[in-house]
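S.K.: predicted model follows, preceded by the sequence.
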Amino acid sequence: MYAEIITIGDEILIGQIIDSNSAFMGKELSKIGVDVCRITSIKDEKEDILNALQEASSRADIVLITGGLGPTKDDITKHTLCEYFNDTLVLNKEVLVHVKELFAKYISAPISEVNKQQALVPSTATVLMNQYGTAPGMWLEKNNKVFISMPGVPYEMKGLMKDEVLPRIQKRFKRPYIIHKTILTHGMGESSIAEKIEDWENDLPQFIKLAYLPSLGRVRLRLSAKGTDEKLLLDTINSNVISLDAIIGDVIVGYEEDQTIEKGIGKLLVKKNKTLSVAESCTGGMIAHSFTINEGASAYFNGGVVTYATQSKVDILGVDADLIKTYTVTSTEVAEAMSLKVKEKLKTDYAIATTGNAGPTRGDGDVEVGTVFIAIATPEGVFSEKHVFSNLRERTIGKTVNKSLELLYNELLK
């Protein structure tokens, strides 16, 4: 059972927006046993759309299309679908009522003729009601292949996928089971992990595949199994995860289906009845964000400060100006002082502090680009580490965030 995704719109091709729709659809389709065999982005032009539909139908059982369904003249997907299916547009009264209700409830201006055209759909299409917008989804079939067209607005597409598309696919097609288990590791590189688990990997059953997904000091190991016996797949994956833990358990921090390292830290802090604060310079608030994006963070995360400029470390945190003058702003001494000061000011048990030079110039600290100091203040004291990560700014910042979390996580496990 294969699906192909087609995203329509110049805004994707020129990099104006990131195609998050395909990632969401691929993940949700995999959950119900549908393999995505290809993702294609094309211009909002008739010939491109027609060619993409024809090619996709030769490879896939299901073709999902997003974009090009707006009320303006540059949105031509519906008209092109009519040409592909040798069909005509007709007015769907249910959609028209829905559009009028949305305008009456949320928009002060009267509904225009252009917006009424959202209710035009191919005559042979099954309309998928869009509860979050005016453009309906459409389900069409040709030569035993299913074509599903949805708006490109992410929250509208997601609503249609969950409410209409996925349930219909499950009812329409018999599918295999596809099981994924993703193991999260920290602090060991991809090649080192591969070397340690080589024998384990070689012993995996043929129906289980292993993928390495490295990213800035983190490596995700994804086990994927496909077959008709769900219990066999689950039992085999789980038994292999247990044997993997015996080999690299010291760097495993969780499982993507269950928790990230940030959530793991949160659970440990709650269990210990402890709290956390952060003082960030080069990471610019990204560590704080990694906690506050998770619900329930207020139970253990008191807050943080971004003291990016040198003087702000003195004025806001109270770091001794002479300390900075003596050791420079990017130093072990200043990082540790930052962590102790924010721990004191926000009355927490633990604190993380970062200071460094992410580049591209040396800045106030006059240290090598990519040099970072990370400090962890604990109820017993403070410690810090120096790292030289990269001469690429984004990479240095990302690795600093991940290393900071790793250091705190390991400290909490003691």
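M.R.: Sure thing, it's come through.
S.K.: make it CA atoms for all contacts and neighbour counts henceforth
M.R.: Noted.
S.K.: the helix ranked longest in the chain packs against which elements?
M.R.: Criterion DSSP state H: the longest helix present in the chain is helix 393-413. Here helix 393-413 touches helix 261-272, helix 286-292, strand 350-356, strand 371-377, going by 3 or more C-alpha pairs under 8 Å, 6 or more residues apart in numbering; DSSP states H and E.
S.K.: any buried residues in that helix, and which?
M.R.: 393, 396-409, 412 (16 or more other C-alpha atoms under 10 Å).
S.K.: how far is it from where the chain is centred?
M.R.: The chain centroid and the centroid of helix 393-413 are separated by 18 Å, computed with C-alpha atoms, centre = their mean, to the nearest Å.
S.K.: and what of stretch 359-367?
M.R.: Relative to its parent chain, stretch 359-367 has a centroid offset of 31 Å by C-alpha atoms, centre = their mean.
S.K.: give the buried residues for it.
M.R.: Neighbour count says stretch 359-367 has 359, 365, 367 buried, by 16+ other C-alpha under 10 Å.
S.K.: use this one as the comparison:
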Amino acid sequence: MQATILTVGDEILIGQVTDTNATYMAAALSEEGITVVEHLSVADSRQGIMGGLDRALQQSDLVLMTGGLGPTKDDITKRVLADYFGGELRFHNPTWKRLIKLYQRYGREPNETHRAQCRLPTGAKILVNERGTAPGLWMEKEEQVVVSMPGVPYEMAYLMEHEVMRRLKRKNFDAELLRSVTLLTAGEGESTIAERVERIEDELPENMSLAYLPNLGTVRLRLSARGNDEALLQSQLDEYRNHLEGALGELVYGYGKDDLASVVGRALQARKQTLATAESCTGGTVAEMITAHPGASAHFIGGVVAYSNELKQSLLGVPAPVLLDHGAVSEATIIAMAEGACERLGSDYAIATSGIAGPGGGTADKPVGTIWIAVATPERTITKLLRSGKDRQRNITFTSLQALNLLRLNL
């Protein structure tokens, strides 16, 4: 079975909003063996939506749409859908009653704009949206299905999980199963990893594939298997995942939706140990990555963003002669920052960062992208010198991930 994802909205076309909906929907469809052949983004206009539907239905059995179902005048998707399928808009009383109850819960009354939102295409099956006011729409044309959902991500996700995927399974499209496992690696680039696993990749059965998804400082490996036998697919994935882990060793740090901060956090909690941060060039990004995860307070006690030399001295205890003789971007300074964080904040471990993030500020001896990181442990302090590029945000993110990975390797 083939599917097209169609997102509606001028805000996507002009780059004002990132289309995360398409990513979510593609993952959900792929999990059920439904092949996504194209992502389309079209203007919130009659011509744009009509043209997108024509293109999508020429190549797909299923079209998933998001956007344009709101109560304002620029949300025209349902009117276009009614015309496209040869119907009209009619007031849908069950949706209106649901909105009345919804607004009563918040001590409010729905207005005429909300009432107009209850005018829905005839012939559509209404998908109840328990996360918002706009329902989803399921429409069929011969053997093809068009599903329209709100563009608000958490509303779309609710409808995908509770309505769309369940209906697709009941419709019993003849789709192969697609199962996959994602290995997360850090410490080496895509080419090095590919070299390590080349023999394993060459030996994969015809129904299996390996995809490389590189990012700053990390590479995801998605191992996939297609077929009709669930038990066989899982057995194949387990076997070849073990082969990949054996070839990659300590480069593998997690699976699926893990990230370096969550893996480090679990390791610290298992040890009943704590972490602090002392950041200069990363400006608190390491701490932000750590505290993005619920329960971080069990292992993260806090951090210091010490940008100036004065704060490095007063808050972290970096000796003035170290800064004078070696500079803020140096191994001696980064060691003093990490050890000072452990001592003054009272943690078992500490991460420290200091460097020239760019795009200016470099010298002949220390060009932009020269960055030191350190991890202080109860036994020793480990340092690493990074040589990166001139893009400031990339340098900050790359440094933060490298620092977390350095800690992971020493836990």
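M.R.: In hand now; what should we look at? As the structure is a computational prediction, the values presented were derived from the model and not from experiment.
S.K.: work out the TM-score between the chains.
M.R.: TM-score of the superposed chains, computed with TM-score structural alignment, normalised by the length of structure 2, equals 0.95; 410 aligned residues with a C-alpha RMSD of 1.8 Å.
S.K.: sort out for me which of the buried residues of stretch 359-367 of structure 1 are in helices.
M.R.: Of the buried residues of stretch 359-367 of structure 1, none are assigned to helices by DSSP H.
S.K.: helices or strands up against the helix or strand hosting Leu81 of structure 2?
M.R.: Following DSSP states H and E, one finds Leu81 of structure 2 within helix 77-84. Using 3+ C-alpha pairs under 8 Å, 6+ apart as the contact test, the elements touching helix 77-84 of structure 2 are helix 46-59, strand 89-91, strand 119-121.
S.K.: confirm Ser149 of structure 1 sits in a helix?
M.R.: No. Read with DSSP: H, G, I helix; E, B strand; the rest coil, Ser149 of structure 1 is strand and lies in no helix.
S.K.: now which residue in structure 2 aligns to it?
M.R.: Counting by TM-score structural alignment, Ser149 of structure 1 lines up with Ser148 in structure 2.
S.K.: chain neighbours aside, what residue packs nearest to Tyr84 of structure 1?
M.R.: Leu50 (6.6 Å; C-alpha to C-alpha, 6 or more residues apart in numbering).
S.K.: Glu55 of structure 1: neighbour count?
M.R.: Close neighbours of Glu55 of structure 1, defined as other C-alpha atoms under 10 Å, add up to 12.
S.K.: sorry, wrong one. I was asking about Thr126 of structure 1.
M.R.: Count around Thr126 of structure 1 with other C-alpha under 10 Å applied: 15.
S.K.: so how far is Asn92 of structure 1 from it?
M.R.: Using C-alpha to C-alpha, to the nearest Å, Thr126 of structure 1 is found at 10 Å from Asn92 of structure 1.
S.K.: got it, and Val153 of structure 1?
M.R.: Shown here: Val153 of structure 1 relative to Asn92 of structure 1, a distance of 21 Å by C-alpha to C-alpha.
S.K.: now swap in Tyr2 of structure 1 and tell me
M.R.: Taking C-alpha to C-alpha, one finds Tyr2 of structure 1 at 31 Å from Asn92 of structure 1.
S.K.: repeat that for Tyr308 of structure 1.
M.R.: In this view, Tyr308 of structure 1 and Asn92 of structure 1 are 57 Å apart by C-alpha to C-alpha.
S.K.: returning to what we had before: tilt between the longest helix of structure 1 and strand 371-377?
M.R.: Relative orientation of helix 393-413 of structure 1 versus strand 371-377 (axes from the mean of the first three to the mean of the last three C-alpha atoms, to 10 degrees): 20 degrees.
S.K.: so stretch 121-137 of structure 2 matches what in structure 1?
M.R.: The aligned range for stretch 121-137 of structure 2 in structure 1 is 122-138, by TM-score structural alignment.
S.K.: start to end distance for that stretch?
M.R.: 8 Å.
S.K.: now do stretch 125-134 of structure 1
M.R.: The first residue of stretch 125-134 of structure 1 is 17 Å away from its last residue (C-alpha to C-alpha).
S.K.: go through that stretch and flag the buried ones.
M.R.: By neighbour count with 16+ other C-alpha under 10 Å, stretch 125-134 of structure 1 contains the buried residues 125, 127-130, 133-134.
S.K.: quick one: contacts for the residue nearest to Val329 of structure 1 when sequence neighbours are not counted?
M.R.: Excluding the flanking residues, the one nearest Val329 of structure 1 by C-alpha to C-alpha, 6+ apart is Gly365, at 5.1 Å. By C-alpha atoms under 8 Å, 6 or more residues apart in numbering, the contact set of Gly365 of structure 1 is 328-331, 356-357.
S.K.: now the residues you listed as CSV including neighbour count and distance to Ile42 of structure 1?
M.R.: Converted to CSV, the contacts of Gly365 of structure 1 look like this (neighbours: other C-alpha atoms under 10 Å; distance: C-alpha to C-alpha, whole Å):
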residue, neighbour count, distance to Ile42 of structure 1
Thr328, 18, 52
Val329, 26, 49
Thr330, 26, 47
Ser331, 25, 50
Gly356, 34, 42
Asn357, 28, 40
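S.K.: for Ile65 of structure 1, see how far away the residue with the largest distance to the centre of structure 1 is.
M.R.: In structure 1, counting by C-alpha atoms, centre = their mean, Asp322 sits farthest out from the average C-alpha position, at 42.8 Å. Using C-alpha to C-alpha, Asp322 of structure 1 is found at 62 Å from Ile65 of structure 1.
S.K.: about what we covered before: what's the neighbour count on the residue lying closest to the match of Ser149 of structure 1 once chain neighbours are set aside?
M.R.: Spatial nearest neighbour of Ser148 of structure 2, chain neighbours left out: Met65 (4.6 Å); criterion: C-alpha to C-alpha, 6+ apart. When neighbours are counted by other C-alpha under 10 Å, Met65 of structure 2 registers 29.
S.K.: residues in contact with Met65 of structure 2?
M.R.: Met65 of structure 2 touches 5-8, 146-149, counting by C-alpha under 8 Å, 6+ apart.
S.K.: now do Pro71 of structure 2
M.R.: Counting by C-alpha under 8 Å, 6+ apart, Pro71 of structure 2 touches 113-114, 116-117, 134.
S.K.: which ones among the residues you listed are found in helices?
M.R.: Of the contacts of Pro71 of structure 2, the ones assigned to helices by DSSP H are 113-114, 116-117.
S.K.: if any of the residues you listed are buried, put those into a ChimeraX selection.
M.R.: Provided next is the ChimeraX selection string for whichever of those are buried by 16+ other C-alpha under 10 Å:
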select :114,116,117
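S.K.: ok, then the element right after whichever strand or helix holds Ala211 of structure 1?
M.R.: Per DSSP H and E, Ala211 of structure 1 falls inside strand 208-215. On the C-terminal side of strand 208-215 of structure 1, the nearest following helix or strand under DSSP H and E is strand 218-227.
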